[in-house]
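Undergrad: predicted model, plus sequence, below.
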Amino acid sequence: MGRSRRITGPLLDVLEALVAAFRQDEEPHGWTIMKAVGRSGPTVYGVLERLEEWGWITGTWEELPADESRPRRRFYRLTPSGRVEAVALPAERRPTRGGTALGEPLPGGGW
């Protein structure tokens, strides 16, 4: 955590999607976050990795039955400190987006 925290548009998008999911008592996986924010996999997973390094989210792998052959999904949840940051940062950086930073559904769908 010694290096500075770079705040980018994709990071704010992912935070808003995580807050929206939290408010609906959901734990999204990477693909659903990608769809909600309209960003590519490498972008979203890079942001998720950063947020996990910062301690703002935790990720857990799903358990699959032995007879299921699809890849496991990783589900993400905001930590208590991450919830505070995930609401405050977009509200500070994107005050004109109104309710999105407060956890309302994202424009065009999502949670």
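TA: Sure, I can see it.

Undergrad: alpha carbons only for contacts and neighbour counts from here, please
TA: OK.

Undergrad: Thr96: neighbour count?
TA: The number of residues packed near Thr96 is 10, by other CA atoms under 10 Å.

Undergrad: could you look up the SS state of it?
TA: Using DSSP: H, G, I helix; E, B strand; the rest coil, the structure places Thr96 in helix.

Undergrad: separation between Gly30 and Ala66?
TA: Using CA to CA, to the nearest Å, Gly30 is found at 22 Å from Ala66.

Undergrad: the residue of the chain most remote from its centre is in what secondary structure piece?
TA: Most distant residue from the mean C-alpha position of the chain: Asp67, 29.9 Å away (CA atoms, centre = their mean). For Asp67, there is no enclosing helix or strand under DSSP states H and E.

Undergrad: quick one, what contacts it?
TA: Under the criterion of CA atoms under 8 Å, 6 or more residues apart in numbering, Asp67 has no contact partners.

Undergrad: then this one, side by side with the first:
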Amino acid sequence: MGVHRMTIPRLLLLRALLADPTTERYGLDLALQAGLEPGSVYPILVAFENAGWLESRVEDVDASAAGRPRRRYYRLTAEGVEAGRTALAEAARKRRPGTAGGELAW
């Protein structure tokens, strides 16, 4: 199952995930790296996970001892890495004229 529509926030989140595709990352960390509001990141993460592009797990930590809620960590699957790279390459091909070599135009 694929992700039907590649919006700018989805592309920004993919770029953040692909910066280090084998590392598990939590939502707030990804939001900060992508330059997005945390509330907009979580629905995208759910869509990517439902599409098979991400796998996730909840950390095994005592929330009281840590002084914060448990985090859900996300990591790209092999399918997600391939699909993400394809989506970013396609977006670069469609970029506005006059933008530098393959940079995202937003």
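TA: Arrived safely. Predicted, not measured: the structure shown is a model, and the values here were computed from it.

Undergrad: tm score of chain vs chain?
TA: In this superposition the chains share a TM-score of 0.79, using TM-score structural alignment, normalised by the length of structure 2; 95 aligned residues with a CA RMSD of 2.0 Å.

Undergrad: before we move on, the earlier item: more neighbours, Gly30 and Ala66 of structure 1?
TA: More neighbours surround Gly30 than the other of Gly30 of structure 1 and Ala66, with 18 against 6 (other CA under 10 Å).

Undergrad: and the strands in structure 1?
TA: 57-61, 74-78 (DSSP state E).

Undergrad: export these to a markdown table and tack on distance to Arg5 of structure 1 and mean neighbour count?
TA: Below are those laid out as a markdown table (distance: least, CA to CA, whole Å; neighbours: other CA atoms under 10 Å):
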| stretch | distance to Arg5 of structure 1 | mean neighbour count |
| --- | --- | --- |
| strand 57-61 | 15 | 16 |
| strand 74-78 | 17 | 20 |
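
Undergrad: so can I have JSON lines of the ones you listed showing distance to Ile7 of structure 1?
TA: JSON lines is the format used below for the strands of structure 1 (distance: least, CA to CA, whole Å):
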{"stretch": "strand 57-61", "distance to Ile7 of structure 1": "16"}
{"stretch": "strand 74-78", "distance to Ile7 of structure 1": "17"}
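
Undergrad: among the ones you listed, which is nearest Glu26 of structure 1?
TA: Relative to Glu26 of structure 1, the nearest member of the strands of structure 1 by CA to CA is strand 74-78, separated by 8.3 Å.

Undergrad: just give me the mean distance for the closest one relative to structure 2.
TA: Taken against structure 2, strand 74-78 of structure 1 registers an average deviation of 0.7 Å after superposition, with mean CA distance after the TM-score superposition for structure 1.

Undergrad: for that strand, name the packing helices and strands.
TA: In terms of contacts (3 or more CA pairs under 8 Å, 6 or more residues apart in numbering; DSSP states H and E), strand 74-78 of structure 1 is packed against helix 9-23, helix 30-37, strand 57-61.

Undergrad: deepest-packed of these, please.
TA: helix 9-23 (a mean of 23; mean count of other CA atoms under 10 Å).
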